[in-house]
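Enquirer: Generate a structure from the sequence data that follows.
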Amino acid sequence: MNMSFFDQFTSPTMAGIPLTMLALIAPWFMMPAKTSKWLNNRLYTIQLWFSSLFVKQLMSPLNKKGHKWSLLLMTLLIFILLNNLLGLLPYTFTPTTQLSMNLGLAVPLWLSTIILGTQNQLTVTLSHLLPEGTPTLLIPTLVIIETISLLIRPLALGIRLTANLTAGHLLIQLISTAILTILPLMPMVSTLAFMILLLLTLLEIAVAMIQAYVFVLLLSLYLQENL
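Expert: As a prediction, this is how the structure comes out:
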């Protein structure tokens, strides 16, 4: 029984073919396509409003060099958000519960910000490893600590996203399994648990949105340090 709870986090297969790639492609079909009509539909208008609001808020602290990243960060946000919400649908799979995928997104983007910082301002990038006014005896220790904190950033990005989604999905499955088990014995208790499950589902939707935003926001902060 315990193993079946974690089966939802394994990559599903059909006829021996992994469906992970299909799950990665599916969110893009949910995006409304632009039409040639004079007036856009409400869904496309909301999408444009959300995109402009997010880009304006995310790019305001960055200089003009960082504005080149707006399309990449916006695309990344939509991709992670739709993949997070995809797992809340029945008979679907959440690719962002896989640590390998999250690290595959976090490590190259984090490394690109570091490379960009070393190319544009090497002195400023290296100065982040040693705070100003540090005593001489503490310099080796602080350099090691700051280096470890710098290298652990992509791990924190990937593990944070994986842990939050995994915990929420697992809690939803545990409560739903308990509801089906106690329904014939205690209908009132199962009804109360079902109400809690609905609230937890709404919370999981909010977590999926927040975690996508936090992932992209932290990347923009790393970018800001190296511009």
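
Enquirer: rest of the way, CA atoms for contacts and neighbours
Expert: Fine.

Enquirer: which residues of the chain fall in helices?
Expert: Secondary structure of the chain (DSSP state H): helices located at 2-5, 20-29, 42-59, 70-86, 99-120, 122-127, 139-151, 153-182, 187-225.

Enquirer: Distance to residue 35 added to these, as a markdown table?
Expert: Shown next, in a markdown table, are the helices of the chain (distance: least, C-alpha to C-alpha, whole Å):
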| stretch | distance to residue 35 |
| --- | --- |
| helix 2-5 | 43 |
| helix 20-29 | 15 |
| helix 42-59 | 9 |
| helix 70-86 | 20 |
| helix 99-120 | 31 |
| helix 122-127 | 45 |
| helix 139-151 | 45 |
| helix 153-182 | 34 |
| helix 187-225 | 27 |
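
Enquirer: which of these sits most buried?
Expert: Counting by mean count of other C-alpha atoms under 10 Å, helix 70-86 has the highest mean neighbour count of the helices of the chain, with a mean of 19.

Enquirer: Alongside the first, I'd like the structure of this one:
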Amino acid sequence: MTLSLFDQFMSPWFLGTPLLAISLVLPWMLLPTPSLRWLNNRLITTQAWFINRFTQQTFLPLNVEGHKWALLLSSLMMFLVFLNMLGLLPYTFTPTTQLSLNLGLAIPLWLATVIIGMRNQPTAALGHLLPEGTPTPLIPILIVIETISLFIRPFALGVRLTANLTAGHLLIQLVSMAVMVLLPLMPAVAILTAALLLMLTLLEVAVAMIQAYVFVLLLSLYLQENV
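Expert: Okay, here's the model as predicted:
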């Protein structure tokens, strides 16, 4: 009997080796490698089209200085999509349900955008802490509020990704347990519940892709304020 539904989100170990490290390397092995031919197959062509459209959509509002991040953020997008989708396979583990991993991705990238802003345009970067036209008595309060909102951004990135994936996996786990319990008692209701489980799985696939896109999109917005 499962002691807790959250046991499925614990990082698994096998023979003293953390499987989290293996799962982080696995997505790069699943990516198709482009060949030297003039015409690639449909899978590689679709992948190139997806990366091209994502890069254009994300970096459209950024100036030329921000385009240097295109390769990094596009790779991060593909990496997060594969990690999020990995947990939907049977007998697998979703690394992005670990808050430590998400914060390990969010904090350094957010800090890099802040450092770039302080180095290239310190006046504009510090100007975000105090909106223009603020009354004099409210200046200290607004500076404190804006500073807190600035430092809470990476934690919001990590918690949002963790919470959405954890909630979806928990819901799938609960509905699948209901199907197993209802199958010998009420087969008709169990079939309807299984159909609901299928729709939830499709929804979770969409959530896995959308959350990866939102993570990278917010990073690009933070970058836009500092370049």
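
Enquirer: hang on, the earlier thing: the helices of structure 1: which one's closest to residue 11 of structure 1?
Expert: helix 20-29 (6.2 Å; C-alpha to C-alpha).

Enquirer: Pull the distance from stretch 142-159 of structure 1 to the chain's centre.
Expert: A distance of 18 Å separates the centroid of the chain from that of stretch 142-159 of structure 1, by C-alpha atoms, centre = their mean, to the nearest Å.

Enquirer: List of residues touching that stretch?
Expert: With C-alpha atoms under 8 Å, 6 or more residues apart in numbering as the test, stretch 142-159 of structure 1 has contacts from 99, 102-103, 105-107, 110, 128-130, 215.

Enquirer: How much space separates residue 72 of structure 2 from residue 120 of structure 2?
Expert: Going from residue 72 of structure 2 to residue 120 of structure 2 by C-alpha to C-alpha, to the nearest Å gives 20 Å.

Enquirer: what does residue 154 of structure 2 give?
Expert: From residue 154 of structure 2 across to residue 120 of structure 2, the span is 21 Å (C-alpha to C-alpha).

Enquirer: what do we get in structure 1 for residue 179 of structure 2?
Expert: Matched to structure 1 by TM-score structural alignment, residue 179 of structure 2 sits across from residue 179.

Enquirer: That match touches residue 190, doesn't it?
Expert: Yes - counting by C-alpha atoms under 8 Å, residue 179 of structure 1 touches residue 190, with 5.1 Å between them.

Enquirer: with structure 1 superposed, average distance for stretch 157-169 of structure 2?
Expert: Once fitted to structure 1, stretch 157-169 of structure 2 is off its aligned match by 0.1 Å on average (mean C-alpha distance after the TM-score superposition for structure 1).

Enquirer: rewinding a little: list just the one of the helices of structure 1 that sits closest to residue 14 of structure 1.
Expert: Short answer: helix 20-29, nearest of those by C-alpha to C-alpha, at 10.6 Å.

Enquirer: With structure 2 overlaid, report how far the closest one is off on average.
Expert: Here the mean offset of helix 20-29 of structure 1 against structure 2 after fitting is 0.6 Å, by mean C-alpha distance after the TM-score superposition for structure 1.

Enquirer: for that helix, packing partners?
Expert: helix 70-86 (3 or more C-alpha pairs under 8 Å, 6 or more residues apart in numbering; DSSP states H and E).

Enquirer: okay, the angle between the helix it packs on and helix 153-182?
Expert: Note on geometry: by axes from the mean of the first three to the mean of the last three C-alpha atoms, to 10 degrees, helix 70-86 of structure 1 and helix 153-182 are set 20 degrees apart in direction.

Enquirer: ok, average deviation of helix 70-86 of structure 1 from structure 2?
Expert: Averaged out, helix 70-86 of structure 1 is 0.3 Å away (mean C-alpha distance after the TM-score superposition for structure 1).

Enquirer: Off-centre distance for that helix?
Expert: Using C-alpha atoms, centre = their mean, the offset of helix 70-86 of structure 1 from its chain centre is 8 Å.

Enquirer: now do stretch 50-64 of structure 1
Expert: The answer for stretch 50-64 of structure 1 is 18 Å, by C-alpha atoms, centre = their mean.

Enquirer: and if you look at stretch 168-176 of structure 2?
Expert: That offset, for stretch 168-176 of structure 2, works out to 19 Å (C-alpha atoms, centre = their mean).
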